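Undergrad: fold the following, please.
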Amino acid sequence: MADPAFDAEAFLNGDCSNPAYVFGLHPLPGSGLEARVFAPRATRVELVKEATGEVVAELAMAHPEGIFETVLPRLRKWFPYHFRVHGWGPDPMEMEDPYRFSAALGDLDVYLMAEGTHLRLYEKLGAHPSERDGVPGVDFAVWAPNARRVSVVGTFNNWDGRRHIMRPFASSGVWELFIPGLAPGDLYKFEIKSGAGKVLPLKADPFAFQCEHAPGTASVVHDPRGHEWRDGDYMAGRWKTNRFDAPMSIYEVHLGSWRRREDGGFMGYRELADALIPYAREMGFTHVQLLPVSEHPFYASWGYQPLGMFAPTCRYGSPLDFQAFVDRCHQAGLGVLLDWVPAHFPGDAHGLGEFDGTHLYEHADPRKGRHMDWGTLIYNYGRTEVQNFLIANALFWLDRFHIDGLRVDAVASMLYLDYSRAQGQWVPNRYGGRENLEAVAFLRRLNETVYAHFPDTCTVAEESTAWPMVSRPTSAGGLGFGFKWNMGWMHDTLAYLGRNMLHRKHHHGEITFSMLYNDTENFVLPLSHDEVVHGKKSLLWRMPGTRWEQFANLRLLFAYQFLHPGKKLLFMGGEFGQDHEWDHNKALDWGLLQFQEHQGVQRLVRDLNTLYRGLPALHERDCAPGGFQWIDCEDRKNSILALIRRAGDGSFAVAVLNFTAMPHHGYRVGVPAPGTYLEVLNSDASLYGGQNFGNGGAVASKPLPAHGFPQSLELTLPPLGVVVLRLG
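TA: Just a heads-up that it's a prediction; the model follows:
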């Protein structure tokens, strides 16, 4: 009776690479049909005709482990069927055969995957609830081209890799299977037997939309179609918010430590929406930027070691909850930027490392495939399928979650083959250089694809070197990012403001140097989470002097950031003068807002945001020449800067910054036009915690030439303060 081509012992040992050929209902050579099923612990199995419920035959036990089979010599034509299994409970159970359903993939999918241009790959690979011939279930597909066998395992089959062995689809390297009866919420992994015959640690789905709560590492079947978006008005006008001439003030947030519940637990996405959105809006920010939310097994990595690239972390709720969070941000007029990590991934056994028994996603050579600093694995950007995986992931967040932009992490580590490596620890490129040509090609293609499909979004590079043209079009030889973090401005400014006020005159170039290269890129000025961890102290405690001087210096830092060309980014807690370094294990010190000096910093940041958004001169030419002009950057003796910011219509604002603790009276500053200048901001105002040194709200210009201008103002400059004026 048994098919001589079927080796039961080999199957039971996990050596059956395509069970669709031997299990299910198949025509025999000549005539007749053969039926075979694997049903461990069953006592009887019957073959049932789907249309009528008629029992066509009872299958005989061919192996005590649970293999049942029979031959139907008189039947020639295949028919829809299922099995009725006895012995799994008090009553017989109906069991659909996964091998009777066709593949969800098609020839076009194979072609696009081979070409590396399947931009909606997340619609095909992974786990997708569906219905076949009226039978509900889940379509599974995974790329594992060097595997001998791949199985879907989970709670539904007792994690038995013999129960649902997947079928190889054509020559694509993809394995697929429709499993009837599964539904959203079911846990699953892939059991993979390598080409060398080794059963690997169970692997999570690279395309999983949801992950199991730690310490579990399974993937979770998720139906992404449950959220009804209500942000249509925002999305229709979103192109206005990410333009180079638009005000962009970004509030960087780590969701797990912005606030906590009273019991110390995490707030969920929907709770965060209730609290974070009105706060960010009240503070005047235009965008929130989230530290990576892609699922990451190690919470203390802050999300920078992700394994579930397609799954929002379940620490704060479900994917539907995260969609609701973004939706509500948009309804409140807030953009949402996402920290995205294509530079590396952790080597956890259930992750992408040696996924099918080979170095599939990462380089095999550790000199190219492992980060020395972090101990993480590096994607093989030269592999077509890996590029496709990452680019499809970027588009996934913009598509499924309406994300407004991606801040790409650790770009410098991608660009340089010798990044943080000693001589002999890296492999030169084909020209003998240190540039990672495959990563450069990947980043260019990433940006071209994002802007082609989502032109109203933006990409931002965290690139810390002098790599040229990061935010210039690929057609001109650039990398194609919309913006680049200005790490040089951040380092120089914090170094300067960290110095004793009496010594700053000897380091004046630190505070002015950034304007020598400002027009080379479209910059974001970051005061990010990286500046308040690892012993660097909080921004407040990096400032020198007495307690009052520390707060005045902090207010001066924020004012200079908002007056300098470039989009703005501030990490949470800085806006009210957090005392301690950021700790991801607890909430910010919100209790500090009972003190007036912290309230003052918070109010200043709010007013800076209002001023920045309301004065075109402060944002329209953030990324264009002509938006900035020094009035005087040479007063080293007094550590004073005077500058002009200009809008496209000719309007302008004047700012004068005093970086010493000594006030100045009668300080003359040239201005480009006669008239009365309104003092629209003074960081030394008492409501900010200052001493009210100022100019009475307005100053009239005088026809006394200064700094190359025919008119000038005679100003009172507050200690460690800034005054901003505009023509009334």
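
Undergrad: when you work out contacts or count neighbours from here on, use the C-alpha atoms and nothing else.
TA: OK.

Undergrad: show me where the stretch 301-450 of the chain has helices.
TA: Taking DSSP state H, counting those that start in this stretch, the helices of the stretch 301-450 of the chain run over residues 319-331, 366-369, 384-400, 411-415, 437-453.

Undergrad: between these, which one is closest to G626.
TA: The closest of the helices of the stretch 301-450 of the chain to G626 is helix 437-453. By C-alpha to C-alpha, the value is 26.3 Å.

Undergrad: which elements pack onto the helix or strand immediately after that closest one in the chain?
TA: Secondary structure here is assigned by DSSP states H and E; on that basis, the next helix or strand after helix 437-453 toward the C-terminus is strand 458-461. Using 3 or more C-alpha pairs under 8 Å, 6 or more residues apart in numbering; DSSP states H and E as the contact criterion, the neighbours of strand 458-461 among helices and strands are strand 405-408, strand 483-485.

Undergrad: now render those strands as a markdown table, adding mean neighbour count and distance to M501.
TA: Shown next, in a markdown table, are the helices and strands packed on strand 458-461 (neighbours: other C-alpha atoms under 10 Å; distance: least, C-alpha to C-alpha, whole Å):
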| stretch | mean neighbour count | distance to M501 |
| --- | --- | --- |
| strand 405-408 | 24 | 35 |
| strand 483-485 | 25 | 27 |
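
Undergrad: put together CSV for those strands, with distance to L202 on each row.
TA: Supplementary listing: the helices and strands packed on strand 458-461 in CSV, determined by distance: least, C-alpha to C-alpha, whole Å:
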stretch, distance to L202
strand 405-408, 30
strand 483-485, 39
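
Undergrad: so for V724, which of those strands sits nearest?
TA: Across those, closest to V724 is strand 483-485 (C-alpha to C-alpha), at 25.2 Å.

Undergrad: could you point out which element follows the closest one?
TA: helix 487-497.

Undergrad: next up, for comparison:
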Amino acid sequence: MSVDASLIDLLPEDELRLLAAGDHLRPWLWLGAHPLQWQGRDGVRFAVWAPAAQRVSVVGSFNDWDAERHPMRLRGDAGIWEVFVPHAAIGDFYKFAVIDAQGQPLPLKADPYAFRGELRPDNASIVAGLPPPVTLPPARAKANRREAPLSIYELHPTSWRREDDGFPDWDLLARELPPYAAALGFTHVELLPVTEYPFDPSWGYQTLGLHAPTARLGPPEGLQRFVAACHAAGLGVLLDFVPAHFPEDPHGLARFDGSPLYEYADPREGWHQDWHTLIYDFGKPQVRQFLCGAALFWAERHGVDGLRVDAVASMLYRDYSRQPGEWIPNVHGGRENLEAVALLRHMNEILGREVPGFITIAEESTAFPLVSAPTSSGGLGFHYKWNLGWMNDSLHYMRELPIFRQWHHDKITFGLVYAFNENFVLPLSHDEVVHAKGALIAKMPADDRPLAEMPLAVQAQPDRWDTPGDWQRFASLRAYYGFMWGHPGKKLLFMGQEFAQTQEWDFESALPWALLERPAHAGVQRLVEALNAVYRRWPALHRQEAEPSGFEWLQDRDREQSVFAFARSCPEAATVVVVSNFTPVARENYHVPLPCDPASGSPSGGAGWQLLLDTDAEAFGGTDWMQGRPEPRVEHGALVLQLPPMSTLFLVAAADAASTDSPV
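TA: As a prediction, the model looks like this:
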């Protein structure tokens, strides 16, 4: 007589022990829904962690959603329920019917380990095969190194392009995005969260499907094709990952088995007041297993190059956005969340060990020490950290009218005090162009003088501008981009800002691509391409972005004229000089000290210097003020320059320029 397969232990004891202890590296191999053949019958093995439940059944399209048909079996003290359902198959819809410890039925629960989910507003899980493993190509691992150029194009995939007024799919993105981003010289693309989420206005940051690519973009296998297309174009792929919190939708993780299973029980720890979401219980081993396993899943099963971890600051501090009395101190009486610190270190150690070359980036807005230092040195183990201080200060400076910038000079210089404390990314991200903040171009001040008082080059092209003052908005933005690409730190730019999108980002609409038909916007796009080319071509601009020896101020005290000059250098490579003039007044015969040779300590560059890039060039929509003016020269140990209005220049010694590719 044959034995009912649904009554046989489906999870091996060794695996069950690891899962029960929260020590399994890859819990998704066993939990969730897995199509297989069991004792000669095709079907699906279902397994779910629900230790406080009195009863669990799997319901779905294979049993008419009848909770009496396929009750699950509890495996000892592990708190894991299992069942084999014959004839269930890939494509079937399912949920878990849970009876809590008091005998009360809960709302049907989606599978925390599902590899696929329904398109919202529906929320069932869908049986899907485990994605095949994908190995990170060696060339991609090399491109992620600290000394490599890292220029990231951040995008919201469902609003980058639209197809027939609806969401694009992975194959459309695979056709159009990699050639576009690669042609502009970006090294990586970063996707806002593509893990399944119920609420469109959360942009994916309130996720409930940490193992499922969102159904908005089509079946999960499309993501692997997209990643492969990016790699073929020479682009790395970074995903935003959210281990900090989750929404309280009844079909999700909230009180999953009738108890606070995934979240902290006490609302002083488990309720996020800013976002009205629940905070994971970072100290619970099985929750740590769930989050760290999900991070490894995206690396191993979809082949992405790295994760940008969202809201790290909210994880690190127990008093984040809380008043006195609204939070619980740690065991030492402090404000740090020691469980979250341990989880982040553990996650980064796992990823570093299991996926060599994989990188993680922290969105962390405080002065928490050693975020991007190895765990062996007491750090959190991230490879990079967003420099939100630089972003806030520099945008504050750029918002000021040029005549007032002299009073805010330290907003530019202060960032260099701590620029080498971490491995920083300079982010001009989606957060800066939403919630009534306006687009980046809208943050730039406009000149309100009449056209007749504008520079001659502006008067000569009146049709280029919607208002006469727009020339200064565009010039400011171009000068700012030049300063950013010259400044130490990896680069990140949100979609649409590469062509100076005029309205703030709308997640429900495609980017306004028609703006590229206008010369000023097309010029900004050409500038971004040129900046990426210079950044990638000249090692001094990227090899030592986290090393103080690679940076030297040449001019940081000229408040009255709002001019900044610095040198970027690295061993055995040409020094690059960057000069920014943040006023609409040209500076003729401006003297800048020569940079020091990194090896000898004496002035470098010889007698001849060559211009690599001028953000005021006509090709970029500028006034081309430099046309016909004297070349850079050296006099009495100083570099003598002609500084266009509202511009940033990149220069190298002429001998060095001759030894490499032609200048941009």
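
Undergrad: just to revisit the earlier point, E438 of the first structure is nearest to which of the helices and strands packed on strand 458-461 of the first structure?
TA: E438 of the first structure sits nearest to strand 405-408 of all these, at 16.5 Å, using C-alpha to C-alpha.

Undergrad: and for stretch 549-568 of the second structure, what span of the first structure is it aligned with?
TA: Aligned by TM-score structural alignment, stretch 549-568 of the second structure corresponds to residues 626-645 of the first structure.

Undergrad: what's the answer for stretch 338-347 of the second structure, then?
TA: On the first structure, the counterpart of stretch 338-347 of the second structure by TM-score structural alignment is residues 437-446.

Undergrad: neighbours around the alignment partner in the second structure of G614 of the first structure, how many?
TA: Pairing criterion TM-score structural alignment: the partner of G614 of the first structure within the second structure is identified as R537. Here the number of neighbours of R537 of the second structure (other C-alpha atoms under 10 Å) works out to 15.

Undergrad: ok, now M626 of the second structure?
TA: Using other C-alpha under 10 Å, M626 of the second structure is surrounded by 17 other residues.

Undergrad: likewise L7 of the second structure?
TA: Residue neighbour count, defined by other C-alpha under 10 Å, stands at 12 for L7 of the second structure.

Undergrad: also L502 of the first structure?
TA: The burial metric for L502 of the first structure, expressed as a neighbour count using other C-alpha under 10 Å, is 14.

Undergrad: and E115 of the first structure, by the same measure?
TA: 12.

Undergrad: L643 of the first structure: which of the helices of the stretch 301-450 of the first structure is closest?
TA: Judged by C-alpha to C-alpha, the one of those that comes nearest to L643 of the first structure is helix 411-415, at 32.1 Å.

Undergrad: what sits up against stretch 391-410 of the first structure?
TA: Under the criterion C-alpha atoms under 8 Å, 6 or more residues apart in numbering, residues 118-122, 309-310, 322-323, 326-327, 335-343, 446, 449-450, 454, 456-463 lie in contact with stretch 391-410 of the first structure.

Undergrad: where in the second structure does that stretch fall?
TA: When stretch 391-410 of the first structure is aligned against the second structure using TM-score structural alignment, it corresponds to residues 292-311.

Undergrad: F169 of the first structure touches L177, doesn't it?
TA: No: with contact defined as C-alpha atoms under 8 Å, F169 of the first structure does not reach L177; the gap is 9.5 Å.

Undergrad: hang on, the earlier thing: compute the first-to-last residue distance for the match of stretch 391-410 of the first structure.
TA: For stretch 292-311 of the second structure, the first and last residues are 16 Å from each other (C-alpha to C-alpha, to the nearest Å).

Undergrad: then stretch 339-355 of the first structure?
TA: Stretch 339-355 of the first structure has its terminal residues 25 Å apart, counting by C-alpha to C-alpha.

Undergrad: mind listing what's buried in it?
TA: Buried residues in stretch 339-355 of the first structure, counting neighbours by 16 or more other C-alpha atoms under 10 Å, are found at 339-347, 350-355.

Undergrad: what of stretch 693-709 of the first structure?
TA: Judged by neighbour count (16+ other C-alpha under 10 Å), stretch 693-709 of the first structure contains these buried residues: 693-695, 698-702, 706-707.

Undergrad: using JSON lines, please lay out the residues you listed together with secondary structure.
TA: Converted to JSON lines, those look like this (DSSP: H, G, I helix; E, B strand; the rest coil):
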{"residue": "F693", "secondary structure": "coil"}
{"residue": "G694", "secondary structure": "coil"}
{"residue": "N695", "secondary structure": "coil"}
{"residue": "A698", "secondary structure": "strand"}
{"residue": "V699", "secondary structure": "strand"}
{"residue": "A700", "secondary structure": "strand"}
{"residue": "S701", "secondary structure": "coil"}
{"residue": "K702", "secondary structure": "strand"}
{"residue": "A706", "secondary structure": "strand"}
{"residue": "H707", "secondary structure": "coil"}
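
Undergrad: the stretch 451-600 of the second structure: helices as residue ranges?
TA: Using DSSP H, counting those that start in this stretch, the helices assigned to the stretch 451-600 of the second structure run over residues 456-459, 470-486, 519-537.

Undergrad: could you identify which of the ones you listed is most buried?
TA: Between the helices of the stretch 451-600 of the second structure, the one whose residues have the most neighbours on average, counting mean count of other C-alpha atoms under 10 Å, is helix 470-486 (a mean of 25).

Undergrad: distance from it to the first structure after superposition?
TA: On superposition with the first structure, the average gap between helix 470-486 of the second structure and its aligned counterparts reaches 0.6 Å (mean C-alpha distance after the TM-score superposition for the first structure).

Undergrad: show me what that helix is packed against.
TA: Under the contact criterion of 3+ C-alpha pairs under 8 Å, 6+ apart, the helices and strands touching helix 470-486 of the second structure comprise helix 440-443, helix 519-537, strand 576-581, strand 647-653.

Undergrad: how about those in a markdown table, adding distance to A110 of the second structure?
TA: Compiled in a markdown table, those are given as follows (distance: least, C-alpha to C-alpha, whole Å):
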| stretch | distance to A110 of the second structure |
| --- | --- |
| helix 440-443 | 40 |
| helix 519-537 | 43 |
| strand 576-581 | 54 |
| strand 647-653 | 53 |
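
Undergrad: follow-up on the earlier one: for the buried residues of stretch 339-355 of the first structure, which one is nearest I644 of the first structure?
TA: For I644 of the first structure, the nearest member of these is D339. The distance, counting by C-alpha to C-alpha, is 32.9 Å.

Undergrad: map that closest one across to the second structure for me.
TA: Alignment of D339 of the first structure against the second structure is given by TM-score structural alignment, with D240 as its counterpart.
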